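# kindly generate the corresponding structure for this input.
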Amino acid sequence: MPPSRALIYPSHVPANARTDVPRPSQFGITDFEELVIPTNDGEKLSAFYIRGPRGGRNANITVLMFHGNAGNIGHRLPIARMLVNTIGCNVFMLEYRGYGLSTGTPDESGLVLDAQTALDYLRDRAETRAHRLVVYGQSLGGAVSVRLVARNQEAGDIMGLVLENTFLSMRKLIPSVIPPARYLTLLCHQVWPSESVLPNINKVPVLFLSGLQDEIVPPHHMRQLYEICAAPSKIWKPLPGGDHNSSVLEEGYFEAISDFVADCAYNNPAAKEKR
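Here you go, the predicted model:
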């Protein structure tokens, strides 16, 4: 992987992140599946499907979860467990190519394809094809989520989008993370242009979770995304003490997601049949 790309996709951080992937059972999760999903360009993606309480009121809601640019899906299992316990939904965690146990090398076009592969899997799987879906992305995962929802909102099965501490574009983020690189931003081929894609989302409500102490993505990125969002409804949830990686620990974080999902479910009570 080119050095510049390794800065954007540090899949080797923390140490052993490509080989040491915590499993759901280590966090007391018992009803889950470990999956390997093929992409149409030949990669094999690792994934977890975690079931919520069977027969519960949100048993037909699945959160499709995309993590940030370091670590692996196993490191986010405490978040998935909280989503299951708080909302009673199912959670599908996809591992990007070149991360964790997935094959391949990460890049923008590849991760876009990986996200579509995950959504198509849920749409095709008998258990989930009639589920209402909430797409949830943190940091880089937010950019992945924006691209996915913009492309798939017409189908009617995505009822909500949750974005946490994501950025306007990679080119606008790099100067604040690596100041000497600000002169090289035009050479960055990993664009992730959320600021130009997000306004195209006009059929799916959006929740913005912004850690106001974020030291990686300046909080004004999230605020500008909120301002340009043209969704049918949008919610701004500031997390005053939250930094880039600790926002999930802030009071009200999961309650905000739970309330958002409840509102989306109330306003869109029935999932549309698969096309």
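
# okay, CA-based contacts and neighbour counts for the rest of this
Will do.

# quick check, central residue of the chain?
Central residue of the chain (C-alpha atoms, centre = their mean): Gly137, 2.1 Å from the mean position.

# how much space is there between Glu108 and Thr86?
Separation of Glu108 from Thr86 (C-alpha to C-alpha, to the nearest Å): 32 Å.

# this structure: helices as residue ranges?
3-8, 77-87, 108-124, 140-152, 170-177, 194-197, 219-228, 253-267 (DSSP state H).

# can you give me the angle the fourth one makes with helix 170-177?
When axes from the mean of the first three to the mean of the last three C-alpha atoms, to 10 degrees is applied, the directions of helix 140-152 and helix 170-177 differ by 170 degrees.

# do the same with the second one
For helix 77-87 against helix 170-177, the angle between stretch directions is 110 degrees (the same axes, to 10 degrees).

# which strands and helices lie in contact with helix 77-87?
Judged by 3 or more C-alpha pairs under 8 Å, 6 or more residues apart in numbering; DSSP states H and E, helix 77-87 is in contact with strand 90-94, helix 253-267.

# and for the fourth one?
Under the contact criterion of 3+ C-alpha pairs under 8 Å, 6+ apart, the helices and strands touching helix 140-152 comprise strand 61-66, helix 108-124, strand 132-138, strand 158-164, helix 194-197.

# I'd like the structure of this one too, to check against the first:
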Amino acid sequence: MTWTKLLFFLASGYLLYLFFLFVFQRALIFPTLFVGTPPDLHQPAHLERHWVRTSFGRVETWFLPSRRPGPDGRSPLLVFAHGNGEVIDIWPSVLEPLADRGLGVLLVEYPGYGRSSGKPTQKNITEAFVAAYDMAVVRPDVDSSRIFFWGRSIGGGAVCALAAARPSAGLILMSTFTSLRPFARRYLAPAFLIRDPFDNLDVVRRYPRPVLVVHGKHDTVIPYQHGEELARTATNARLITYDCDHNDCPPRWEPFFRILEEFVTQGRGNPNDIARQPDSRISP
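Predicted coordinates:
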């Protein structure tokens, strides 16, 4: 075999690899086939289940109302987006203590996850979160001037996309990325092949409100440098660094909830503020 033929076969194989990567990348980013709906878990009694309508079908949302509303009967709201290997079912038991801190929580399922219709794409996820926001913002028990967006891992992309479409009082990015484009290098592929880039860095660059960035120093899924760059780029950011990996961040929820409550009530971030806590593995 000549060098010309060898190079031809190698180039053809690489182009075929890129083709399959382009076609099937969403199955890697959103592994819905491997994320089943868990059997009925014990959920808080005050949990409300609602459905929102989108162009591709119905999307499920769960609402945890605050147990300590303000004098006017309204409370701040956290719109929460989970990771790509999870469903909303596992989160109410973790987030329920926030209700006792005077915070409401809205959990929005991704299209194609759990019992929700559609397919998980950046466009569909954005549409689902916008529909859920529009449903929640008019609730009489929600303070529309204090709605915060909180995303974990891929959820950071979901809430940044929402922040580009709807107003909010603050942004919480936990173990999330600057964009999905840099991850193309892991697969020896050019960045322009990424179909759902979730350019979080561009959003935080233009975001006018406080940003709380939370990241594990030893994150093996989304490197810590992503969190650092997000915090540096935001106009008003606070970076919380934990000595942990990806799925055990934060190591303990109760201390983090105190930080979260302070962020919501005071509505401000402190640039370059780094808080370190001992490693302690507690998974949601």
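
# could you dump the helices of the first structure to TSV with distance to Tyr96 of the first structure and mean neighbour count?
What follows is the helices of the first structure, written out as TSV (distance: least, C-alpha to C-alpha, whole Å; neighbours: other C-alpha atoms under 10 Å):
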stretch	distance to Tyr96 of the first structure	mean neighbour count
helix 3-8	13	14
helix 77-87	15	19
helix 108-124	6	18
helix 140-152	10	23
helix 170-177	18	18
helix 194-197	18	18
helix 219-228	23	18
helix 253-267	23	17
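
# for Ala47 of the first structure, which of those helices is the nearest?
helix 108-124 (8.8 Å; C-alpha to C-alpha).

# onto which residues of the second structure does that closest one map?
Aligned using TM-score structural alignment, helix 108-124 of the first structure spans residues 122-138 in the second structure.

# what comes into contact with that stretch?
52-54, 56, 59, 61, 79, 106, 108, 110-111, 118, 142-144, 158-159, 161-162, 165-166, 196-198 (C-alpha atoms under 8 Å, 6 or more residues apart in numbering).

# buried ones from the residues you listed, can you make that a PyMOL selection?
Remark: buried members of those, expressed as a PyMOL selection using 16 or more other C-alpha atoms under 10 Å:
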select buried, resi 52+54+59+61+79+106+108+110+111+118+142+143+144+158+159+161+162+196+197+198
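
# just give me the match in the first structure for Leu47 of the second structure.
That one, Leu47 of the second structure, aligns with Phe32 by TM-score structural alignment.

# can you redo the helices of the first structure as JSON lines with distance to Asn58 of the first structure?
Formatted as JSON lines, those follow (distance: least, C-alpha to C-alpha, whole Å):
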{"stretch": "helix 3-8", "distance to Asn58 of the first structure": "36"}
{"stretch": "helix 77-87", "distance to Asn58 of the first structure": "7"}
{"stretch": "helix 108-124", "distance to Asn58 of the first structure": "16"}
{"stretch": "helix 140-152", "distance to Asn58 of the first structure": "21"}
{"stretch": "helix 170-177", "distance to Asn58 of the first structure": "35"}
{"stretch": "helix 194-197", "distance to Asn58 of the first structure": "30"}
{"stretch": "helix 219-228", "distance to Asn58 of the first structure": "27"}
{"stretch": "helix 253-267", "distance to Asn58 of the first structure": "9"}
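
# so what's Asp219 of the second structure up against?
Contact partners of Asp219 of the second structure, counting by C-alpha under 8 Å, 6+ apart, are Ser175, Cys244, Asp245, His246.

# now check it against the first structure: what is it aligned to?
Here Asp219 of the second structure is matched to Asp214 in the first structure, going by TM-score structural alignment.

# not counting its neighbours along the chain, what's nearest Ser93 of the second structure?
Nearest residue to Ser93 of the second structure in three dimensions, chain neighbours excluded: Gln43, at 6.4 Å (C-alpha to C-alpha, 6 or more residues apart in numbering).

# hmm, Ile29 and Arg81 of the first structure touching each other?
Yes: under the criterion of C-alpha atoms under 8 Å, Arg81 of the first structure makes contact with Ile29 at 7.3 Å.

# picking that back up, which one of the helices of the first structure lies closest to Val204 of the first structure?
That would be helix 140-152 among the helices of the first structure, by C-alpha to C-alpha, at 8.0 Å.

# ok, back up a step: for the helices and strands packed on helix 140-152 of the first structure, which one sits closest to Glu250 of the first structure?
strand 158-164 (12.3 Å).

# the closest residue to Pro218 of the first structure other than its chain neighbours: what's it in contact with?
Spatially, and ignoring its direct neighbours in sequence, Pro218 of the first structure is nearest to Ser176 (7.6 Å; C-alpha to C-alpha, 6+ apart). Counting by C-alpha under 8 Å, 6+ apart, Ser176 of the first structure touches Arg182, Ile216, Val217, Pro218.

# turn those into a markdown table, including distance to Glu255 of the first structure and neighbour count.
Compiled in a markdown table, the contacts of Ser176 of the first structure are given as follows (distance: C-alpha to C-alpha, whole Å; neighbours: other C-alpha atoms under 10 Å):
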| residue | distance to Glu255 of the first structure | neighbour count |
| --- | --- | --- |
| Arg182 | 38 | 16 |
| Ile216 | 24 | 18 |
| Val217 | 23 | 24 |
| Pro218 | 24 | 22 |
